[in-house]
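Novice: no FASTA, just this:
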């Protein structure tokens, strides 16, 4: 599918030392059913073979645009995503991390949804969970409707940031950098609170890879502290009223995190979140 009358999609992919999974991530975009896209890959100071891999891909597919920043920005790729998105030419911007995999129909389904729903700013999806070898280990479910998404924002991040597509209409950066971690969580709430409608498709359109070097799963106690600070900002800055049961669940998770040693937290946290659906 490559026609002049279909909108261009800019796929933004920040990468830092991503040689292990980068090929699979890139190929999952190049083989999309929807072909009218540009793939903006920002190499943020990689010191492994990432630059060579990117150069080889760019030589054989003109839809790839390579960007380079010599010093890592940090912040989980959010600053790098902002920098890349400023160069986007598409009507829509899609996110994909360099260790994840897009399903072949991801772009076409999200484009069709945004075209059919002009009042919606951002569309996400459910997630398939995969391990280091690409084997499916589970699924992560997200609320579908705008109202459900808003109501669950205090309890959890109800949008899978690596699976979003949104309209290229913002006059400022998508991700506002205010906290040590999870500025995507804060930024999307800020947008939805100010009237930007959001929706999650019921299908799992992205495979999210869980592995030992995934930044989400390191330094967990400090990251949970950022998570709680962001939730408090929802209340303080925006007057968000969280259901008491959601506040109780977050307090319970916080107690668990403060009780156990850091090395045990990942397994315990995942189990606790499953049990209380947070």
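Specialist: Yep, that arrived. As the structure is a prediction and not an experimental result, all values here were calculated from the model. Numbers count the residues shown, from 1 in each chain.
Novice: alpha carbons only for contacts and neighbour counts from here, please
Specialist: Noted.
Novice: run the chain-centre distance for the longest helix along the chain.
Specialist: Longest helix in the chain by number of residues, with DSSP state H as the criterion: helix 220-238. Put simply, helix 220-238 sits 18 Å off its chain's centre (C-alpha atoms, centre = their mean, to the nearest Å).
Novice: mind listing what's buried in it?
Specialist: 220-221, 223-224, 226-227, 230-231, 234 (16 or more other C-alpha atoms under 10 Å).
Novice: before we move on, what about stretch 43-50?
Specialist: 43-46, 50.
Novice: cool, and stretch 13-21?
Specialist: Neighbour-count burial for stretch 13-21 [16+ other C-alpha under 10 Å]: 13-19, 21.
Novice: same check, this time on stretch 262-276
Specialist: Quick answer for stretch 262-276 (16+ other C-alpha under 10 Å): 265-266, 269, 272.
Novice: excluding chain neighbours, what is closest to residue 26?
Specialist: residue 98 (7.6 Å; C-alpha to C-alpha, 6 or more residues apart in numbering).
Novice: just name the closest of the buried residues of stretch 43-50 to residue 238, please.
Specialist: Residue 238 lies nearest to residue 44 out of those, by C-alpha to C-alpha, at 33.1 Å.
Novice: show me the contacts for the closest one.
Specialist: Neighbour list for residue 44: 14-16, 68-73, 80 [criterion: C-alpha atoms under 8 Å, 6 or more residues apart in numbering].
Novice: how about the buried residues of helix 220-238 in TSV, adding distance to residue 147?
Specialist: Supplementary listing: the buried residues of helix 220-238 in TSV, determined by distance: C-alpha to C-alpha, whole Å:
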residue	distance to residue 147
220	30
221	30
223	27
224	25
226	25
227	22
230	20
231	18
234	16
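Novice: quick one: which of these is nearest to residue 194?
Specialist: residue 234 (12.0 Å).
Novice: this is the other structure I want to compare:
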């Protein structure tokens, strides 16, 4: 495919030896060739760094940043964003996967619709990689007010144009910072549009925050109060709106994959 704007892929990693090779390979398999991958290792204690180093020796567009101590995902993502040299910035965690057409479809979609950012549907897989035959369907259009109610952007599918928006960083909270980042993107660049096709695969891990509802609520409150600056009362009210949206509305976006084909 002809070279277009370069995409900087940001991949924070911590003790990801079981999955990171497959995640990196899914970037290498992209039919869109103009990309760079920044892997930020957050002081892993397993063989994650050694695995990544092998890829950096064979691929000049894969680079490794090594944190001297464990700083957290938000610090790692921001280090990658700061180092990024691309026209677009996209995110992939070290245990998730992209389909080969992910970047090419999104760059084309952004250019066609004159957008500053977009996202897509994605499939769910088990921790061992088995298909769960479920898809999280992207909304066709996502406004700031809708995104404020609940996070509708799968971070592994989001991409924004840094030429239009500048570099947008994660806030200094250890969880749910991706939601806050996409709120900044939409606030600055206008509504995001969603691609119906599932372009990525999200691995459901036992220790992920999406599986821990108490932790999710705790950090959602931090987004409203600490990041967005709502008062305690307003943040509590926003939490009630979130609960309604998350469990009565957003839950309907998860569909059986066999029914979608």
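Specialist: Cool, got the structure. Quantities reported herein were computed from a predicted structural model and do not represent experimental measurements.
Novice: mind checking the TM-score on these two?
Specialist: Once the chains are laid over each other, their TM-score by TM-score structural alignment, normalised by the length of the second structure reads 0.82; 247 aligned residues with a C-alpha RMSD of 3.1 Å.
Novice: if I look at the alignment partner in the first structure of residue 117 of the second structure, how far off is residue 167 of the first structure?
Specialist: Residue 117 of the second structure maps onto residue 122 in the first structure when the alignment is built from TM-score structural alignment. From residue 122 of the first structure across to residue 167 of the first structure, the span is 7 Å (C-alpha to C-alpha, to the nearest Å).
Novice: who's more crowded, these two?
Specialist: Neighbours per residue, other C-alpha atoms under 10 Å: of residue 122 of the first structure and residue 167, the larger number sits with residue 122, 26 against 18.
Novice: the more buried one - that's part of a strand, no?
Specialist: Yes - applying DSSP: H, G, I helix; E, B strand; the rest coil, one finds residue 122 of the first structure inside a strand.
Novice: tell me the secondary structure at the closest residue to it other than its chain neighbours.
Specialist: Spatial nearest neighbour of residue 122 of the first structure, excluding adjacent residues (C-alpha to C-alpha, 6+ apart): residue 166 at 4.2 Å. Following three-state DSSP, the label given to residue 166 of the first structure is strand.
Novice: do the same with the one 5 residues further on
Specialist: What three-state DSSP gives for residue 171 of the first structure is coil.
Novice: relative to residue 6 of the first structure, how far out is it?
Specialist: 23 Å.
Novice: quick one: which of the two has more around it?
Specialist: residue 6 (16 against 6).
Novice: identify the residues contacting the corresponding residue of the second structure for that one.
Specialist: By TM-score structural alignment, residue 6 of the first structure lines up with residue 4 in the second structure. Residue 4 of the second structure is in contact with residue 34, counting by C-alpha under 8 Å, 6+ apart.
Novice: report the separation between residue 4 of the second structure and residue 32 of the second structure.
Specialist: Residue 4 of the second structure is 9 Å from residue 32 of the second structure, by C-alpha to C-alpha.
Novice: and residue 180 of the second structure, by the same measure?
Specialist: Taking C-alpha to C-alpha as the measure, residue 180 of the second structure falls 28 Å from residue 32 of the second structure.
Novice: cool, residue 211 of the second structure as well?
Specialist: 33 Å.
Novice: and the two? Which one has more around it.
Specialist: Each of residue 211 of the second structure and residue 32 has its neighbours counted (other C-alpha under 10 Å); residue 32 has more, 21 against 12.
Novice: need the counterpart of residue 133 of the first structure in the second structure.
Specialist: So residue 133 of the first structure corresponds to residue 128, using TM-score structural alignment.
Novice: ugh, typo on my part, it should be residue 97 of the first structure
Specialist: Using TM-score structural alignment, residue 97 of the first structure lines up with residue 93 in the second structure.
Novice: which residues are in contact with residue 239 of the second structure?
Specialist: Contacts of residue 239 of the second structure by C-alpha under 8 Å, 6+ apart are 217, 220-221.
Novice: what's stretch 125-141 of the second structure in contact with?
Specialist: 119-124, 152-153, 191-196, 198, 201-206, 253-258.
Novice: narrow those residues to those in helices?
Specialist: 257-258.
Novice: so residue 38 of the second structure, which state does it fall into?
Specialist: Applying three-state DSSP: residue 38 of the second structure is strand.
Novice: same check, this time on residue 12 of the first structure
Specialist: Going by three-state DSSP: residue 12 of the first structure is strand.
Novice: now do the strands in the stretch 101-250 of the second structure.
Specialist: 117-125, 131-136, 141-142, 159-161, 192-203 (DSSP state E, counting those that start in this stretch).
Novice: so which of those strands is nearest residue 105 of the second structure?
Specialist: Once the strands of the stretch 101-250 of the second structure are compared by C-alpha to C-alpha, strand 192-203 is nearest, at 8.7 Å.
Novice: what's the mean deviation for the closest one versus the first structure?
Specialist: Superposed on the first structure, strand 192-203 of the second structure shows a mean distance to its aligned partners of 0.9 Å (mean C-alpha distance after the TM-score superposition for the first structure).
Novice: equivalent range in the first structure for that strand?
Specialist: The aligned range for strand 192-203 of the second structure is 198-209, by TM-score structural alignment.
Novice: in that stretch, which residues are buried?
Specialist: Those would be 198-201, 204-209, for stretch 198-209 of the first structure by 16+ other C-alpha under 10 Å.
Novice: tell me the two of those that are most distant?
Specialist: It's 198 and 209 that sit farthest apart of those, by C-alpha to C-alpha, at 23.8 Å.
Novice: what lines up with residue 30 of the first structure in the second structure?
Specialist: Residue 30 of the first structure maps onto residue 28 in the second structure, by TM-score structural alignment.
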